[in-house]
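Participant: sequence isn't available, so here's the structure alone:
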């Protein structure tokens, strides 16, 4: 049924979208509380892994650096696979970045955690590269509907 201006009423458009029409016609719905709690938990794990990696990479230089970057990669990719979206990799990467940035700031007393060395720069740049790789490698699931064609 069409209205006077030639467009379908809003209720009919929503029904068409639910029946397989355009996704743009569906109302925007925020994330579920459970999903938001999952992202917050991944963010907190990212903070912990970033702080532990910052301490570990300097303690045992070549092996500690590889272990810290491997732990970060495991968390980022595991978060993406657990949630099923790329945001699952971005949430722990953001937590990792917050922890690392806070650890690189020098204090008024002159104390600092990251020395100006090759290992620290490799940890910072390598962690960012690992985060980007894990976020782009995250596979999203296929649509559930059997009649959906992906090539269109």
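Facilitator: Yep, it's here. In this text the structure is predicted, and so the values were computed from the model without any measurement.
Participant: could you use CA atoms for every contact and neighbour count after this?
Facilitator: Fine.
Participant: what about the helices in this structure?
Facilitator: Counting by DSSP state H, the chain has helices at residues 10-18, 33-59, 61-83, 87-104, 118-137.
Participant: how far out from the middle of the chain is the third one?
Facilitator: Computed by Cα atoms, centre = their mean, to the nearest Å, the separation of helix 61-83 from the middle of its chain amounts to 13 Å.
Participant: can you list contacts of that helix?
Facilitator: Residues outside helix 61-83 that contact it (Cα atoms under 8 Å, 6 or more residues apart in numbering) are 38, 42, 45-46, 49-50, 52-54, 56-58, 86-90, 92-93, 96, 119, 122-123, 126-127, 130-131, 134-135, 138-139.
Participant: the structure to be compared is supplied as follows:
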């Protein structure tokens, strides 16, 4: 390759230190993931078939939107981690016997479907693309 001075795969490149803006964006996406997880936990059981689809679509939109906004897969992982932490904490029963998730099909579909959506969005998130005028993508 000529032109950019960077040769080889993106995996062979040295890691760059993240900037303060990327760290702040990751924290904001983490908090948004927690909010979407809590909202989805309430909505999915309230309106069973439609609420479940709405909760999973909201999570997928946040995960994929984070990946596109940060232009890296970490943009999908940060809200997915926030979502998973919140949902796992909400599944635990309290000492009083209260719980948010019932033992039904909808709850299991929300948990497993949300994890599958997180993995798909992190996998489909934009990776590094070579830059420069010498690169010929799409021809």
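Facilitator: Done, it's in. These numbers come from a predicted model, not from an experiment.
Participant: quick TM-score on the pair, please.
Facilitator: Superposed pair, TM-score by TM-score structural alignment, normalised by the length of structure 2: 0.86. Supporting alignment: 132 aligned residues with a Cα RMSD of 2.1 Å.
Participant: can you lay out the helices of structure 1 as a markdown table showing distance to residue 112 of structure 1?
Facilitator: A markdown table is the format used below for these (distance: least, Cα to Cα, whole Å):
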| stretch | distance to residue 112 of structure 1 |
| --- | --- |
| helix 10-18 | 56 |
| helix 33-59 | 11 |
| helix 61-83 | 17 |
| helix 87-104 | 7 |
| helix 118-137 | 12 |
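Participant: let's have those helices in a markdown table, adding mean neighbour count and distance to residue 147 of structure 1.
Facilitator: Formatted as a markdown table, the helices of structure 1 follow (neighbours: other Cα atoms under 10 Å; distance: least, Cα to Cα, whole Å):
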| stretch | mean neighbour count | distance to residue 147 of structure 1 |
| --- | --- | --- |
| helix 10-18 | 14 | 14 |
| helix 33-59 | 19 | 27 |
| helix 61-83 | 20 | 25 |
| helix 87-104 | 22 | 27 |
| helix 118-137 | 18 | 26 |
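Participant: now do the contacts for the residue nearest to the spatial centre of structure 1.
Facilitator: Taking Cα atoms, centre = their mean as the criterion, residue 90 is the residue nearest the geometric centre of structure 1, at 1.6 Å. Neighbouring residues of residue 90 of structure 1 by Cα under 8 Å, 6+ apart: 76, 131, 135.
Participant: translate the second one into the numbering of structure 2.
Facilitator: Residue correspondence to structure 2 (TM-score structural alignment): residue 131 of structure 1 is matched to residue 118.
Participant: its match and residue 75 touch, don't they?
Facilitator: No - counting by Cα atoms under 8 Å, residue 118 of structure 2 does not reach residue 75; the two are 11.1 Å apart.
Participant: all good on my end, thank you.
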